[in-house]
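Asks: Pasting a predicted model and its sequence here:
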Amino acid sequence: MSDGEAIPFRKMNGLGNDFVVLDARSRPIPMTAEIARAIGDREKGVGCDQIIVLRRVNGADVFMEIWNRGGSRVGACGNATRCVADILMNETGRDHAVIRTDAGLLLATRREDGLIQVDMGAPKFDWQDIPLAEEFRDTRGIELQVGPIDNPVLHTPSVVNVGNPHAIFWVKDLDVVDLGKVGPLLENHPIFPEGANISLCKVEGPDHLRLKVWERDAGLTRACGTAACAAAVCAARKRLTGRNVRVTLPGGDLHIRWRESDDHILMAGPVEYEFEGTLPAETFTRPAA
């Protein structure tokens, strides 16, 4: 990156879960926690849930580096994967793309209905893979609750790792608690040594879930692709639904299929381009945090 050279970006979203996408395939773009926080700041920066940096890599079309607006780096983001896949497919004219992330390789395709589908891989249910701080043999429901011991308002979440850790609380009313208040406490509960994404999930029917998500180091979000995947597989595992579900989030619907042949999760949904712009070079000269 040359001194004084402005860096272009794309602003995109998947169901309102929004991203600043930086392309570092043809020029070096440094990224630190402090830079991510500056870009993600909705008052002083561009404002977004995550910052995505695209880098060259062998064995895939691109490496997707994912930073939460709070400054932490994460392994997976389903909505961002769809956005990046759309960029790549528009560039190449192909109907598929292979994206490498910290969580592994992801294959994305464009469906006939125009939605982008991503193979998110197989979920991990073992307590040490999520990870949890102590052993739970059955992660369909672990001992964790909010509220009085004899009458908790939230309790017994299902936990899973789908590229990042998730806890799903099953509720009859998504407004039973203020997720904006309890989310930070649960995200940082000692049972989750790496933190966790916290979701409230209401089962509307055998093929429909409704979801509200507190995203780790990002806060309340209009949509979270990995949370939708997590809720879908946990619901099927508890026999609350089948393996094909529509997950309704505040920003809209995602379609999740947990494939029986290999246990891979297929997530399909839309993408949206908001605008393009540039960031001044001094944005990327902030000291590492």
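Replies: Thanks, I have it. Residues are numbered from 1 along each chain as shown.

Asks: from here on, contacts and neighbour counts on C-alpha atoms
Replies: OK.

Asks: since we're on residue 104, how many residues are nearby?
Replies: When neighbours are counted by other Cα atoms under 10 Å, residue 104 registers 13.

Asks: and stretch 168-179, which residues are buried?
Replies: Across stretch 168-179, burial judged by 16 or more other Cα atoms under 10 Å covers 168, 169, 170, 171, 174, 177, 179.

Asks: Pull the contacting residues for the most centrally placed residue in the chain.
Replies: Centroid-nearest residue in the chain, with Cα atoms, centre = their mean: residue 77, separated by 3.3 Å. If you count contacts by Cα atoms under 8 Å, 6 or more residues apart in numbering, residue 77 has them with 66, 163, 224, 225, 226.

Asks: ok, so of the buried residues of stretch 168-179, who is nearest residue 256?
Replies: residue 168 (15.8 Å; Cα to Cα).

Asks: Okay, the residue nearest to the centre of the chain and residue 99: tell me how far apart.
Replies: Going from residue 77 to residue 99 by Cα to Cα, to the nearest Å gives 12 Å.

Asks: How about residue 269?
Replies: Taken as Cα to Cα, the span from residue 269 to residue 99 is 17 Å.

Asks: And residue 187, by the same measure?
Replies: 28 Å.

Asks: swap in residue 248?
Replies: Distance from residue 248 to residue 99, counting by Cα to Cα: 26 Å.

Asks: Show me which of the two is the more surrounded one.
Replies: Neighbour count, other Cα under 10 Å: between residue 248 and residue 99, residue 99 has more, with 23 against 20.

Asks: A further structure is provided below for comparison with the first:
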Amino acid sequence: MRFMTSPGSDHMLPFMKMHGLGNDFVVIDARESDIEITPAMAKGIAHRQMGLGFDQLAVIATADASTEADAHLVFYNADGSTSGACGNATRCIARYLMDQSNKPSLRLTTDRGVLIATDAGEGLTSVNMGAPQLSWDEIPLAEELETLELPIEGAPSATGMGNPHCTFFVEDAEVIPLAEFGPRYEHHPLYPERTNVQIAHVVGPNHLRMRVWERGVGITLASGSSSCATAVAAARKGLTGRKVQIDLDGGTLWIDWRDDGVWMTGPTMHVANGSFTRQFLESLSE
């Protein structure tokens, strides 16, 4: 493994801790360094007691010059698996990069594609998560099916936002035992790559309450891509319009499904900067 370090220092690999509504991230800026992150490292850093803890690890890399993007983002889940998209982490990193560069908007590349992020004012950050994936093979599902209502009890909707989602609309999201409900559907045979699971109910006109079980993570206080998927599913079902407020365990996001993609707006928090020690990093390779 290769990391940034100072001669004689026991501290290596600088990181930032950030969160969007309690959806928390370890962020590593690798644009000017030679850093190789492995799934085992990501899983070790994610451990809440023996590491640092996160919902996702995000790596900021230099973008391919052909994309004319400001940076390229790579995401790891807490179990060491990768994710093509992470909306709240994208917003947090966009805020950091906009503050650093004094730019009001950015182009960021991910496995999801090119994402546009903007300063929404009043401390809020917006990101265009792109057009939703609504066909079975894009999400993907294991077989050709209508994605609006899957043949699963509760008739959930399937949506892709660079990662797969399964959204249930219920009378009261608060009473669902999410710790049992989530893993049951994360590993459903219809989702060959597993899925994020959302349960939501309508609070009022264009207003939803949602709770999230995140693929490879578990219960999380918020999820940006899940919020986008739920907003799209609600609009497709006629439960709301295309511009909604979503209340999550950690706070509120505003989702706007426009012609150019699904825009997500909300607050971000840069909590702290630090660096991992040599002893800890070497323990992850043992």
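Replies: Yep, that arrived. Since the structure is predicted, the reported quantities are computational estimates derived from the model, not experimental observations.

Asks: Map residue 107 of the second structure across to the first structure for me.
Replies: Under the alignment by TM-score structural alignment, residue 107 of the second structure pairs with residue 98 in the first structure.

Asks: check contacts around the closest residue to that match other than its chain neighbours.
Replies: Excluding the flanking residues, the one nearest residue 98 of the first structure by Cα to Cα, 6 or more residues apart in numbering is residue 107, at 4.7 Å. Residues near residue 107 of the first structure by Cα under 8 Å, 6+ apart: 96, 97, 98, 99, 118, 119, 120.

Asks: Measure the mean distance from the biggest helix by length in the second structure to the first structure post-superposition.
Replies: The longest helix of the second structure (DSSP state H) is helix 87-101. Superposing on the first structure places helix 87-101 of the second structure at an average distance of 0.5 Å from its equivalents, by mean Cα distance after the TM-score superposition for the first structure.

Asks: following that helix, which helix or strand comes up?
Replies: Scanning forward in sequence from helix 87-101 of the second structure by DSSP states H and E, the next helix or strand is strand 105-110.

Asks: just the angle between that next one and helix 87-101, please?
Replies: Relative orientation of strand 105-110 of the second structure versus helix 87-101 (axes from the mean of the first three to the mean of the last three Cα atoms, to 10 degrees): 130 degrees.

Asks: Strand 105-110 of the second structure against the first structure, how far on average?
Replies: So strand 105-110 of the second structure averages 0.9 Å relative to the first structure (mean Cα distance after the TM-score superposition for the first structure).

Asks: In this structure residue 163 of the first structure contacts residue 78, no?
Replies: No. Here residue 163 of the first structure lies out of contact with residue 78, judged by Cα atoms under 8 Å, at a distance of 9.4 Å.

Asks: Specify which residue of the two has the higher count of neighbours.
Replies: residue 78 (26 against 23).

Asks: Contacts only, for that one.
Replies: 118, 120, 224, 225, 226, 267 are the contacts of residue 78 of the first structure under Cα under 8 Å, 6+ apart.

Asks: Recalculate using a threshold of 10 Å.
Replies: Listed by Cα atoms under 10 Å, 6 or more residues apart in numbering, the contact set of residue 78 of the first structure reads 14, 17, 106, 117-120, 162-163, 223-229, 267-269.

Asks: burial count for residue 130 of the second structure?
Replies: 21.

Asks: Same question for the one 5 residues further on.
Replies: A count of nearby residues for residue 135 of the second structure, using other Cα under 10 Å, gives 17.

Asks: What is the distance between the longest helix of the second structure and the centre of its chain?
Replies: 13 Å (Cα atoms, centre = their mean, to the nearest Å).

Asks: wait, residue 81 of the first structure sits on residue 14?
Replies: Yes. Using Cα atoms under 10 Å, residue 81 of the first structure is in contact with residue 14, at 9.3 Å.

Asks: between the two, what contacts are shared?
Replies: 225, 271.

Asks: Out of the two, name the residue with the larger neighbour count.
Replies: residue 81 (29 against 25).

Asks: Can you tell me what that one aligns to in the second structure?
Replies: Per TM-score structural alignment, residue 81 of the first structure is aligned with residue 90.

Asks: Name the nearest residue to that match, ignoring sequence neighbours.
Replies: residue 127 (7.4 Å).

Asks: Tell me the residue in the first structure aligned with that neighbour.
Replies: So, by TM-score structural alignment, residue 127 of the second structure is matched to residue 118.

Asks: Surely its match is within a strand?
Replies: Yes. With DSSP: H, G, I helix; E, B strand; the rest coil as the criterion, residue 118 of the first structure is part of a strand.

Asks: Hmm, residue 258 and it touching each other?
Replies: No. Residue 118 of the first structure lies out of contact with residue 258 (Cα under 10 Å); the separation is 11.9 Å.

Asks: Mind checking which of the two has more residues around it?
Replies: residue 118 (27 against 24).

Asks: from the buried residues of stretch 168-179 of the first structure, which is closest to residue 21 of the first structure?
Replies: For these, the residue nearest residue 21 of the first structure by Cα to Cα is residue 179; the value is 27.9 Å.

Asks: quick one: contacts for that closest one?
Replies: 185, 186, 198, 199, 200, 212, 213, 214, 219, 220.

Asks: how about CSV for those residues, with neighbour count, distance to residue 52 of the first structure and secondary structure added?
Replies: Compiled in CSV, the contacts of residue 179 of the first structure are given as follows (neighbours: other Cα atoms under 10 Å; distance: Cα to Cα, whole Å; DSSP: H, G, I helix; E, B strand; the rest coil):
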residue, neighbour count, distance to residue 52 of the first structure, secondary structure
185, 14, 26, helix
186, 22, 26, helix
198, 28, 22, strand
199, 28, 23, strand
200, 26, 26, strand
212, 25, 23, strand
213, 26, 20, strand
214, 27, 19, strand
219, 20, 17, strand
220, 21, 19, strand
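
Asks: Name the SS class of residue 257 of the first structure, please.
Replies: strand.

Asks: Once you drop chain neighbours, what's closest to the alignment partner in the first structure of residue 47 of the second structure?
Replies: The alignment partner of residue 47 of the second structure in the first structure, by TM-score structural alignment, is residue 41. Spatially, and ignoring its direct neighbours in sequence, residue 41 of the first structure is nearest to residue 47 (4.8 Å; Cα to Cα, 6+ apart).
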